[in-house]
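**Q** structure for this input, please:
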Amino acid sequence: MASSDTRTENAAEKSGSGRISGVALLVASAFFMEFLDGTVIATALPDMAKAFGVSAIDLNIGISAYLLTLAMLIPASGWVAERFGARTVFSLALLIFTVASLFCGLTESVTGFVLMRVLQGIGGAMMVPVGRLVVLRTTPKDQLIKAIATLTWPALVAPIIGPPLGGFITTYASWHWIFFLNVPLGLVAIVLAMRIMPGLSAEEKRPFDVVGFTATGLTMLCLVCGLEMLSQQQVSLLSAAATIVAGLLALWWSIRHLQRASAPLIDLASLRVPSFRITMRGGFLLRATISSAPFMLPLMFQVGFGMSAFEAGSLVLAVFAGNLAMKPATTPLIRRFGFRTLLIGNGVICVLSLFFCAFLAPDSPQMLTLVLLFIGGLSRSMQFTGISSLAFAEVPAAQMSSANTLFSTSLQLASGLGVTLGALSIRAGALLTDWLGYADIQGMAFKLGFVIIALITAVGLYDITRLEAAAGSNVSRKTR
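**A** Alright, predicted model coming up:
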């Protein structure tokens, strides 16, 4: 994508850590606001349902509407940014998200709430991919790891601190403030975006690929919807399977069209880059399984071990501490060992940290549990950042927009798949528990569920071993 605002882009590159880190921090803050909004609402659903006069289960449609809107619109984000300019699109996305948040807090009906969640989804679908694209386009290669680490932490932190924060706000204020808090944050972000966000756009305007948008939108709609159906406790396996099969057929149609179209919505040429292809394939599975941990751990502590929500939340904060503690060491470690060696070694630690969760018990020493979860947080953070940095390390600048769109789409699917894999592994663990006669062991279904997740993580790790030894060396600048 050629820039129509070369002076802005060159200024960003020359300013090094100043301008680039400012843009990265702005984008990361917007990411955090968007990711946190998606996780904090879960604990507020019962109170919101009472206010609307419906059951909490009925209000789940608000979460589903948001996720499905995100899924359908993300594939078009690259084209929109190229067509109208990154600064304009990012600022408008922030404005839409902020206004929708305000009206989410003011609405008095389920219908109004769902409509505002759809509007929030429209803003989020443009905000996250376009923000990441700007950072990728304006960050020099030697600073890419640091920038990606900055963009990664919201996705790691929000699922962990979101539920307890939502509970705190709902208990000591009201659920409305979950949405009202986004308003001042969004307004500040809009002002900063207009001042420091580069106005990147394409000099050559591509026509909008209607067929590609329809095919990719249908793919994401069916796959995300099918995965969410599988993650529910009461589920029709036939309906879920039919929806996923429809999504896979739509995926085949999408790929076939995008390969043949003269001006495709998403250029698949970036998949010819070996490092990008492998991180999209094995990295997708790793992101999905690692994402299942924040979903499974609180359930195991509360349902399996009988802990209170506060006790479970306190323990899971050790994962959050590990995520933060790894950040300063990420860049030095990647430069010391290189991507391939570090991702394989750290991947093994990821597998083991998930596997050893199977040996936790209600009477396990609290310090032992905290150390295990802390190590899990360390490895989780490193793997997310390493994979995300390597994905774009060798992608040519001309293909960056489409690569970013593919990566954003993959992230959205991996997030949904993580919860689904967690739920399915727990159910499989329950079946194995009954079959093996271990029903008298407290939390055994969850223990076996973690074993299953660890094995799936190992499968994703195998693909990483196929990386070339020098993969991403232009970014890692391995010292020796």
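**Q** going by C-alpha atoms from here, please, whenever you check contacts or count neighbours.
**A** Will do.
**Q** remind me, longest helix of this protein?
**A** Counting residues, the longest helix in the chain under DSSP state H turns out to be helix 400-436.
**Q** return the set of buried residues in the helix or strand following that one.
**A** The helix or strand immediately downstream of helix 400-436 is helix 444-464, counting by DSSP states H and E. Of all the residues in helix 444-464, those buried under the rule 16 or more other Cα atoms under 10 Å are 444-458, 460-461, 463-464.
**Q** tell me the angle helix 444-464 makes with helix 400-436.
**A** 140 degrees (axes from the mean of the first three to the mean of the last three Cα atoms, to 10 degrees).
**Q** so which elements touch helix 444-464?
**A** Applying 3 or more Cα pairs under 8 Å, 6 or more residues apart in numbering; DSSP states H and E, we find helix 444-464 packed against helix 274-291, helix 339-355, helix 400-436.
**Q** alongside the first, I'd like the structure of this one:
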Amino acid sequence: PALIGPITGPPLGGFLTTYLSWHWIFWINVPIGLIGLVLVTRCLHAADTRNERPVDVPGLILSAITFAGIMFGFSVISLPAIPTVAGYGSIVVGVIAGLLYLRHAKRTPFPILDPSMFRLPLFRNAIIGGSLFRIGIGAFPFLMPLMLQLTFGLTPFESGLTTFIAAIGAILSKFGAERLYAAFGFPRTLMVTALLGCSFLAINGLFTPAVPHWLLMGALLFGGLTRSFFFTGVNALVFADVDEAHASQATAINAVSQQLSVAAGVAVAGGALEIASNMHGGELVLADFHIAWFVVAAVAICSAIPFMRLPPDAGSDVSGHKIKPIAKPVPATL
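**A** I've put the predicted structure just below:
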């Protein structure tokens, strides 16, 4: 169900932008949100009462300033719509708030985001590897439509009909992901799918308008397939060594890291485009997008490193992967 949005979003948004107005890609969320509110109140039952943790208001404020300041600062530096000094100042404020938050988290019994969770090896590697990989994924919906519209000459609707094929690949992966991880385990499967997924990001840097459209869509299909295989595994590995008492903290940190890494992907891609265009001092050209794809893929491919360090049976209780024991030679009898 979560893939309904990625499938319908690009063609629907492209249709609205091409034939109505770009404003509709924002306004259409209003009726969808209202329908969601009605369905939530009617279909979801009230949760059982339990002992709730107190809300860490100071931690909420400090962490919000940290993430907002750093991400906004990098966005301004990479796409300088306003003076870049504001971006550097925002980053400084975010870093200071982050240091204050770490100090605060050590002193409060219930921090809103508990840094001690990173002592869990599987959780730590899944968050780091997943965040690096999502930088590439965050760049995809930013770079691909722009490249198709500005350099290939496609309309937003044609661009949406091209890019949504990646979501089809993501759906296809769901039919084999469980068997894949059961057969090969988390570390090896995540490492291979990370390398393949990033390779398909880099391939986008080789496409030109002369390339057959079916070949472009085929690469997007297989890229979506491999990336979805990766996400299915890494989202499960996050909770592989987390007990029930800390599940809510793992969920919160995982959700925050996902949003931050996707936003970082846009900042990295925008920065690469800005630097590439400044080098020749003109408008964006196809070569600038090619450079941005290679930069994004180079950053995202580092996601394979954390999984290389894990033992082959890491998270086997979740994946169901069982390593066959090595048969010991039978000693010869005299």
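**Q** I'd like to know which of the helices and strands packed on helix 444-464 of structure 1 lies nearest to Ala215 of structure 1.
**A** helix 400-436 (13.4 Å; Cα to Cα).
**Q** and that closest one, what's buried?
**A** Applying 16+ other Cα under 10 Å to helix 400-436 of structure 1 flags 400-430, 432-433 as buried.
**Q** which residues does Gly160 of structure 2 contact?
**A** The contact partners of Gly160 of structure 2, by Cα atoms under 8 Å, 6 or more residues apart in numbering, come to 9-15, 145.
**Q** cross those residues against helices and list the overlap.
**A** 9-15, 145.
**Q** can you tell me what Ile334 of structure 1 aligns to in structure 2?
**A** Under the alignment by TM-score structural alignment, Ile334 of structure 1 pairs with Tyr181 in structure 2.
**Q** equivalent analysis for Phe355 of structure 1, please.
**A** Under the alignment (TM-score structural alignment), Phe355 of structure 1 maps onto Ala202 of structure 2.
**Q** its match and Met144 of structure 2: what is the separation?
**A** Noted for Ala202 of structure 2: a distance of 12 Å to Met144 of structure 2, by Cα to Cα, to the nearest Å.
**Q** so for the two, which residue has more residues nearby?
**A** Ala202 (22 against 18; other Cα atoms under 10 Å).
**Q** tally of neighbours for the aligned partner of Asp317 of structure 2 in structure 1?
**A** Matched to structure 1 by TM-score structural alignment, Asp317 of structure 2 sits across from Asn474. For Asn474 of structure 1, the tally of surrounding residues (other Cα under 10 Å) stands at 13.
**Q** does Asn474 of structure 1 sit in a helix, a strand or a coil?
**A** With DSSP: H, G, I helix; E, B strand; the rest coil as the basis, Asn474 of structure 1 sits in helix.
**Q** what's the average distance of stretch 239-254 of structure 1 to structure 2?
**A** Superposed on structure 2, stretch 239-254 of structure 1 shows a mean distance of 1.4 Å to its aligned residues (mean Cα distance after the TM-score superposition for structure 1).
**Q** contacts for that stretch next, please.
**A** Outside stretch 239-254 of structure 1, the residues that reach it (Cα under 8 Å, 6+ apart) are 212, 215-216, 218-223, 225-227, 229-230.
**Q** closest to Gly377 of structure 1 out of these?
**A** Leu227 (25.2 Å).
**Q** now do the contacts for the residue mapped onto Gly460 of structure 1 from structure 2.
**A** In structure 2, the residue paired with Gly460 of structure 1 is Ser303, using TM-score structural alignment. With contacts defined as Cα under 8 Å, 6+ apart, the neighbours of Ser303 of structure 2 are 128-133, 191, 194.
**Q** and the gap between the nearest residue to Ser231 of structure 1 once chain neighbours are set aside and Gln383 of structure 1?
**A** Nearest non-adjacent residue to Ser231 of structure 1, counting by Cα to Cα, 6 or more residues apart in numbering: Thr420, 4.5 Å away. Computed as Cα to Cα, the Thr420 of structure 1 to Gln383 of structure 1 distance reads 20 Å.
**Q** tell me what the helix or strand where the match of Ile334 of structure 1 lies is packed against?
**A** Per DSSP H and E: Tyr181 of structure 2 is located in helix 177-184. The helices and strands touching helix 177-184 of structure 2, judged by 3+ Cα pairs under 8 Å, 6+ apart, are helix 213-237, helix 316-319.
**Q** quick one: the first one aligns where in structure 1?
**A** Right, helix 213-237 of structure 2. Taking TM-score structural alignment, helix 213-237 of structure 2 hits residues 366-390 over in structure 1.
**Q** narrow the contacts of Ser303 of structure 2 to just the buried residues.
**A** Here, 16+ other Cα under 10 Å leaves 128-133, 191, 194 buried among those.
**Q** can you list those residues in TSV and add distance to Pro121 of structure 2?
**A** Listed next are the buried ones among the contacts of Ser303 of structure 2 as TSV, based on distance: Cα to Cα, whole Å:
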residue	distance to Pro121 of structure 2
Ile128	11
Gly129	12
Gly130	14
Ser131	15
Leu132	17
Phe133	18
Met191	16
Ala194	19
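**Q** wait, what's in contact with the residue in structure 1 that Gly73 of structure 2 lines up against?
**A** By TM-score structural alignment, Gly73 of structure 2 lines up with Gly226 in structure 1. Applying Cα under 8 Å, 6+ apart to Gly226 of structure 1 gives the contacts 240-241, 243-244.
**Q** what is the neighbour count of Gln21 of structure 1?
**A** One correction, residue 21 of structure 1 is Ser, not Gln. Applying other Cα under 10 Å, we find 19 other residues in the vicinity of Ser21 of structure 1.
**Q** let me fix that, I meant to ask about Gly138 of structure 2.
**A** So Gly138 of structure 2, with other Cα under 10 Å, has 23 neighbours.
**Q** so what's it closest to, chain neighbours aside?
**A** Per Cα to Cα, 6+ apart, closest to Gly138 of structure 2 is Val262, 4.0 Å.
**Q** state the number of residues packed around the residue lying closest to Gly62 of structure 1 once chain neighbours are set aside.
**A** By the measure of Cα to Cα, 6+ apart, the closest residue to Gly62 of structure 1 outside its immediate chain neighbours is Val114, 4.9 Å from it. Using other Cα under 10 Å, Val114 of structure 1 is surrounded by 21 other residues.
**Q** which SSE is Val114 of structure 1 in?
**A** Val114 of structure 1 is located in helix 110-138, with elements delineated by DSSP H and E.
**Q** also Gly5 of structure 2?
**A** With DSSP H and E as the test, Gly5 of structure 2 turns up in helix 4-19.
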